[in-house]
Structure formats: structure tokens, C-alpha cells
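Novice: coordinates for the following, if possible.
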Amino acid sequence: MFRDPFILDPNKVVLCEVVDSNCVPYGNNQRSQCAKVMEAVREFQPWFGMEQEYTLFGLDGRPFGWPPLVGFPAIANCAVGIDKVYGRDICICHYKACLYAGVRICGTNAEALASQWEFQVGPCEGIEMGDDLWMARYILHRVCEDFGVVASLDPKPIEVDVGTAGCHANFSTKEMRSPGGLQYIKDAIRRLSKRHSQHLRVYDAHNGADNMSRLNSQLSTSSYNEFSTAIASRAVSVRIPGHVSRMGCGYFEDRRPAANCDPYTVTRALVETCLLETPGKDDDVQ
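Specialist: The predicted structure is shown next:
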């Protein structure tokens, strides 16, 4: 339950699971199983942070704000200026609405395309990650209604190779965050390397070919077919941030999830692989 940022206190916005008439989880409700897995690993204190990228479009189907006679504005990460970014007021309104609601939003920035933005949610423990990200997405779409624009979570929002949209997942446990935690981070990455294709099947449950076209080893993405890891690199499947390597503890970043991923399936898969099993190359992820 969250504070309603649109009609204000004492009203609430409630996130509900979808169940059938017998109260059995229904359809694409992935929260129920995720909650069970998170309860099983509570002692590890799993923390997550997810980086949600999105692209703004007008009702005419064109990226919001793009001049009609311009093909593709220049790529400019974290840019400033009316000729380089479009929709900052939308981004800030969304950020303020999430803060009011109680969503654990912790940052925002302009992305590569002129009408593309990102917000970060976390750190959240266990099931809270999926709950807070779903609510942040809901609030984003509600805010966009007021501005007459559409927020797209399409991993490949524009056909040509000028930008993609991901939802990078940062993950840690209390051991990883403690002094000497780098060894636990490396062990988790080794486990992930053995289940690359299985994780992509989970991450692709709702977007399949779109994420395959996104992960093409270009534009700061890794290969869809091969697992890779490195320190501070953006062109790998899973990276160890530079400051984590220097400190010897912290978290790792799984850069494979697409913008329209289901956070419940992503966080559940990370926990199952890194904490609950000793995976073999052919083991399956639920």
C-alpha cells in the first residue's frame, strides 16, 4: 500500500496480486512464487536495485519532442539543453510522485536518446523490489497521462541502432556487502555464467526477440548468446562496478534484463541461482 500522489492523503494506491475465485495465483502473477523464494533466503538479506529505462513517445508514434524534420538527434547520455533532451519535466514529476508515494526511488537521469530517461529503485530487500518497481511503473504511466505522452518500456524502442532500453539489476547479500565480500560476488557470477541461457529465457518471458535484438554487443550491451563479465565494463552480461572492486565488497550488476522485464522473475532467478542451488550447465531456472 502506497500514499496516493494524485489525489493525496488520506487516499492510498494498493498493489494487489491477481488470483482466481479460489485465491490461487492466476495467469502471469509471478509475485506469489517470488515471495516464497525470498522468504526462504531471508537470512542472506538479499538487496536489489533496478535501473528502469523508458522512452517517451507522442500520440503520433514519434519519440516525444523530436523535431519533425530531424532524423535522429545526437546520442547524448545525461545531456542538458532543450536541443538535446525532451521531457525532463515529466521525469521530475514522476520522481516527486514516487517520493510522495513512498516508493524507494533513489535517482534519475537522461539516457542516450533525446526522449529517453531512467530512474533507479532501491535498495529494496526481497519481495519489496518487485513491489516498488511495479508501483513506480504505474505512477510513470499515470504521470504521462497528464502530459499527453506515452512511456514505452520496449527494449528496442526504435528500429535503427540508436538506442536500447534495459532494466539492469543490482544484487547483493549481507556477505557480499561485508569486508571481503568480493569473493562471494565472484562466486555468484560463476554460478550465473553456467546458467546464461536459462536466465535469458526467464528474462525474456514477455519480450523474447526484442531483448535478443537489444543484446547485440553494441551500444553498451553484451552478447545474447555468450556470457561475459568484467570490472567496470558496460559491454558485458554481468559486471563488477569499479568502486566495488577497489573496496573489496558491495554488489554486482546483471545488465541483461530488458526494460519490460518482470522484476519478480528476475529477482527470483538471481536468488535461485546465486543462493539456493549448485547449478550445472543444464539446470533450469523456474
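Novice: C-alpha from now on. contacts and neighbour counts both.
Specialist: Fine.
Novice: show me the strands in the chain, by range?
Specialist: For the chain, applying DSSP state E gives strands covering 2-3, 12-13, 47-57, 105-110, 116-125, 150-152, 167-172, 229-231, 238-240, 252-254.
Novice: by how many degrees do the longest one and strand 167-172 diverge?
Specialist: Between strand 47-57 and strand 167-172, the angle formed by their directions is 170 degrees, by axes from the mean of the first three to the mean of the last three CA atoms, to 10 degrees.
Novice: now do the fourth one
Specialist: Relative orientation of strand 105-110 and strand 167-172, computed by the same axes, to 10 degrees: 140 degrees.
Novice: and for comparison, fold this next one:
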Amino acid sequence: MAQILAPSTQWQMRISKSSPNASPITSNMWSSLLWKQNKKVSPTSSAKFRVMAIKSDNSIINRLEGLLNLDITPFTDKIIAEYIWIGGTGIDVRSKSRTISKPVEHPSELPKWNYDGSSTGQAPGDDSEVILYPQAIFKDPFRGGNNILVICDSYTPQGEPIPTNKRHRAAEIFSNPKVQAEVPWYGIEQEYTLLQTNVKWPLGWPVGGYPGPQGPYYCSAGADKSFGRDISDAHYKACLYAGINISGTNGEVMPGQWEYQVGPSVGIEAGDHIWASRYILERITEQAGVVLSLDPKPIEGDWNGAGCHTNYSTKSMREDGGFEVIKKAILNLSLRHKDHISAYGEGNERRLTGKHETASINTFSWGVANRGCSIRVGRDTEKNGKGYLEDRRPASNMDPYVVTSLLAETTLLWEPTLEAEALAAQKLALKV
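Specialist: Below you'll find the predicted structure:
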């Protein structure tokens, strides 16, 4: 992951009232994805990704794009708000749109809304209404103007958080005075895999076959090594436009797999920004005709899995003497290893095998500059005596609200017994 220097100064997204002349994601952005033909479309190549469309001056596509790219701001004060929430699987993002009478700058200005929870696996059919509470807003890179994306969490009509609402519990932890005093920073490395639509096989791989072994694909360039770069770049720009604190991106070890980093973010902002970035990535891959997978081990065998490494520090870790604080945090994390593993993503046991830059799911370990450990500490942190730790256990499909708040809870609020602490320190060779 790229080095994290300082967090965003914005704990809550605020939307400018200025409006561009058109939606930032237009056909021009996709020019390198489009294969122009003379009213002729050939089958999708299995070896190289292309989005194909018929282009002509009077085509239906052009007329539709013209309407999609309409700038409505000169004609109305009304905006479109896309309400986004997490569905019943805990990883699926859902959304629907509504008109708001004027531009807004804060989620408190937005009305609550509702949806049919029986259709998302979150409520029974005879009592299906679930209430959406707006929590964070971002500029909409698809509609442009003053239009917004709204991250919401879900409640019963009586005001109780539903079981899949992990944000509510995270917000309670981050509002604890002990946690707030330590100003927790997060940098999250989101890995994902791009799949061909009809065969659900990685982008750039021959259908039913395999590319050459891993090695030349990581951070690579070239048509025979890098597959899906335009999607990664489009996502990068869309996140920057939206106000998401994205800090970098790169091609990953397995061909057809990519990573982007979000952070440094403070507290609950980390989860809001990851979920907004995932929604934008889903929309971009939808437009490109590619399937997004957050499976932690999309291809079995000698291929890297997909993780969501989480870099974490507190105020005390970042100050002089912080390395000792980091080691105390590692001790606490070792004692709650099973609790963390159970909350770090479905199917993670297929990824955490002790191979392909992972530690075994059953054994906690830590090390300096060791990517085969549960917790990695960077060389700069060791050298400077302060910095951050990297939790390498979370899977690509983890819930960022759960992971970030659990790290804060374990390292700042949870206290082990003296006996357990002493045994763990001896086992891990930690002097704290």
C-alpha cells in the first residue's frame, strides 16, 4: 500500500453548491473501452476485454447518452439523491433514487426513507418496511451537478437497528471518549477481481484455461499482462470526484485482479468511504459489462486470494514511544484472534492458508516487513519507533464497519487479564 501520511480533515462529506456542466462519467471517459465498428459487433474476445457498442450520429445509443448527460441545474433547483444501503447478505449494495427539492450539504438535511426488506432478505413479508437513515453524502460521479450519493443504514419502524446494520454498532464504538481521544486512523487496501460476464472467469484469462503463472502481472503494463486497467482508472477518477479519500491503485498479483486504497480515514469515515467506493465500482463494472467479485479466493490453486488489508494507528502509536503501544495492541489482537477471524469475511479460510502472502487462519503471528504474518509492522515504524500496524487477515468481502470498530475495541477498550497478557507476551516475544 502507498504510504499514509495524514488523514482527511473532513469527518463528514460536505457537498459544494457549484455544479459542473455535465456528468463527469460520459462516453468520452470510456473511449478507450469502446471498440468502434461499422454497424457490426463481433463476439467478446476471451483473452482481452472490450466493451463494444454501435456508434453512429443518429443511433439510439447517442440519443440516450445525450439524455443521461443532461445538465439540469440551469432549469431546476431539484437534485437526485441516490440512497445506498447494504442488503441482507451483508456484502450486497442496494440503492434507489429520489428527488430532493434543493442541494444539500449535510445528511441531516435529507429525509429518512424506506424500502421493502422482504425483497432484500432483511424483513418478513408481513412486516417488510425497513427505514433508511442518511449518514454520509458524496458527489454523484454518474449524474454530476449537485446530485449526490447517500450512504444509509437501516432500522425498524420503531427505530431499532436491524441485524445487518453494522454501522450503528461501529458508530457507538467510535463515539466512545477513549476511542475519540486516540483519533484512530485507517488505511484500507481493497482488492477485487474482474470476471467475464457470461463465464464468470477472470478478465484476460482464456475461457476454460489458465494464463501463465503469477509473477509478471503485479503492477504490470502490457496487453498480455494487465487486464481491466480502464476500469481501475475510471473508478479512481470517479472516487476522487465523489470526495472519497482514495489514495492509490495498482494491478495485483493474480491477473484480472486489482487493488485500490482508501485512507487515511478517521473513525466511522473509513467504513462510509469504502462502501461508497464499492458502490461506485459496482456501477462502473455494470456499465463496462464486467462482473465484480469480492470473493476472497476466486480461483482455487496456486493463485493469490483477495484481501482487504487494514492499516491502523492511534494517536499514541503515532507519537514518540509509539512502537511499545503498537506491541501492546498486537498482544491484545493475539488474544482475540478467533473473534477477529470470525468477523473478517465469509470464505476467508480458503484464503488464509499460510501460502500466497498469508498467515494460517489458525495461528496468530506478527513480524516486521513480513507479509506472511497476521500483523505486519513496517520497517519505517520499527526504525522511527512509532507509526502503524497492518492487519493482513481481513478478506476482500469484509464489512469495513465491523473490522475498523473491532480493531478500535480490541486495542483501546478491551483489557486482558494479567495472566493472559503475560503468557501472550512470552509466546509472541513481546516486551511491553
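Novice: please say which position in structure 1 residue 308 of structure 2 maps to.
Specialist: Aligned by TM-score structural alignment, residue 308 of structure 2 pairs with residue 167 of structure 1.
Novice: for residue 152 of structure 1, give me its contacts.
Specialist: Counting by CA atoms under 8 Å, 6 or more residues apart in numbering, residue 152 of structure 1 makes contact with 54, 55, 56, 57.
Novice: contact partners of stretch 366-377 of structure 2?
Specialist: 330, 354-360, 364-365, 378-379, 382, 388-393, 428.
Novice: now the buried members of the residues you listed.
Specialist: Applying a neighbour-count criterion of 16 or more other CA atoms under 10 Å, the buried members of the contacts of stretch 366-377 of structure 2 are 330, 357-360, 364-365, 378, 388-393, 428.
Novice: re earlier: and the strands of structure 1 as a markdown table, adding distance to residue 282 of structure 1?
Specialist: Output for the strands of structure 1, formatted as a markdown table (distance: least, CA to CA, whole Å):
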| stretch | distance to residue 282 of structure 1 |
| --- | --- |
| strand 2-3 | 41 |
| strand 12-13 | 42 |
| strand 47-57 | 26 |
| strand 105-110 | 37 |
| strand 116-125 | 29 |
| strand 150-152 | 34 |
| strand 167-172 | 23 |
| strand 229-231 | 20 |
| strand 238-240 | 20 |
| strand 252-254 | 20 |
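Novice: corresponding residue for residue 97 of structure 2 in structure 1?
Specialist: So, by TM-score structural alignment, residue 97 of structure 2 is left unmatched.
Novice: quick one: neighbours of residue 97 of structure 2, just the number.
Specialist: Other residues lying near residue 97 of structure 2 total 13 when counted by other CA atoms under 10 Å.
Novice: kindly report the same for residue 89 of structure 1.
Specialist: 10.
Novice: any idea how far the counterpart of it in structure 2 lies from residue 364 of structure 2?
Specialist: Matched to structure 2 by TM-score structural alignment, residue 89 of structure 1 sits across from residue 230. Computed as CA to CA, to the nearest Å, the residue 230 of structure 2 to residue 364 of structure 2 distance reads 38 Å.
Novice: how about residue 269 of structure 2?
Specialist: Look at residue 269 of structure 2 and residue 364 of structure 2: by CA to CA, they are 28 Å apart.
Novice: then residue 68 of structure 2?
Specialist: For residue 68 of structure 2 relative to residue 364 of structure 2 (CA to CA), the value is 51 Å.
Novice: again with residue 300 of structure 2
Specialist: Relative to residue 364 of structure 2, and taking CA to CA, residue 300 of structure 2 is found at 23 Å.
Novice: how about residue 263 of structure 1, what's its match in structure 2?
Specialist: By TM-score structural alignment, residue 263 of structure 1 lines up with residue 400.
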